[in-house]
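> sequence-free structure coming up:
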């Protein structure tokens, strides 16, 4: 099963070998993968505000995702949407 990578507009849309990914859980991007290749521990701990038109605020809105406290190397969990 191909998993969609956040921000991939063309081919390949799935994971690239040798890259590191965090699964996005919950919210408008649920199930997508975020490429975190090269992110430091500090960058990962800060999470991400990801542009999406599928969130509460439509086009230009952002979905906030942060790593689970008990698993900083694991999935990013949805925190909510912001304009």
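Received it, and whenever you're ready, just let me know what you need. What you see is a predicted model, and the numbers here were worked out from it, not measured in a lab.
> from here on, contacts and neighbour counts on C-alpha atoms
Fine.
> what ranges do the strands span in this protein?
Per DSSP state E, the chain carries strands over the ranges 21-25, 33-35, 48-51, 62-67, 76-82.
> included below, for side-by-side comparison, is a second structure:
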């Protein structure tokens, strides 16, 4: 069984009966920070977007509701994105 199968995907509702990854999609695992352990669906992202990472909206970061948290690819691992900090 795939180790990511039981993980929750960023952006799914807490009451979603199937919050995990879906077949045919590509994901990156978030490491550290307020979204640690979640997966981000990067299906259809360009290589440039994948190289940049993402600013993700979160209510549980340093700046509260509406704040963003930054994740970018870990050097040497295309599957893991490390937390870089929170932004208002």
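Looks like it arrived, so ask away. What you see is a predicted model, and the numbers here were worked out from it, not measured in a lab.
> TM-score of the superposed pair?
TM-score for the superposed pair, counting by TM-score structural alignment, normalised by the length of structure 1: 0.92. Supporting figures: 82 aligned residues with a CA RMSD of 1.2 Å.
> dump the strands of structure 1 to CSV, plus distance to residue 7 of structure 1 and mean neighbour count.
Converted to CSV, these look like this (distance: least, CA to CA, whole Å; neighbours: other CA atoms under 10 Å):
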stretch, distance to residue 7 of structure 1, mean neighbour count
strand 21-25, 13, 21
strand 33-35, 8, 21
strand 48-51, 9, 18
strand 62-67, 13, 21
strand 76-82, 16, 20
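> adding distance to residue 15 of structure 1, write these out as a markdown table.
A markdown table is the format used below for the strands of structure 1 (distance: least, CA to CA, whole Å):
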| stretch | distance to residue 15 of structure 1 |
| --- | --- |
| strand 21-25 | 8 |
| strand 33-35 | 8 |
| strand 48-51 | 18 |
| strand 62-67 | 19 |
| strand 76-82 | 16 |
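> with respect to residue 6 of structure 1, which of those lies nearest?
Nearest to residue 6 of structure 1 among these is strand 33-35 (5.4 Å), distances taken as CA to CA.
> mean shift between the closest one and structure 2?
Its aligned residues in structure 2 lie a mean 0.2 Å from strand 33-35 of structure 1 after superposition (mean CA distance after the TM-score superposition for structure 1).
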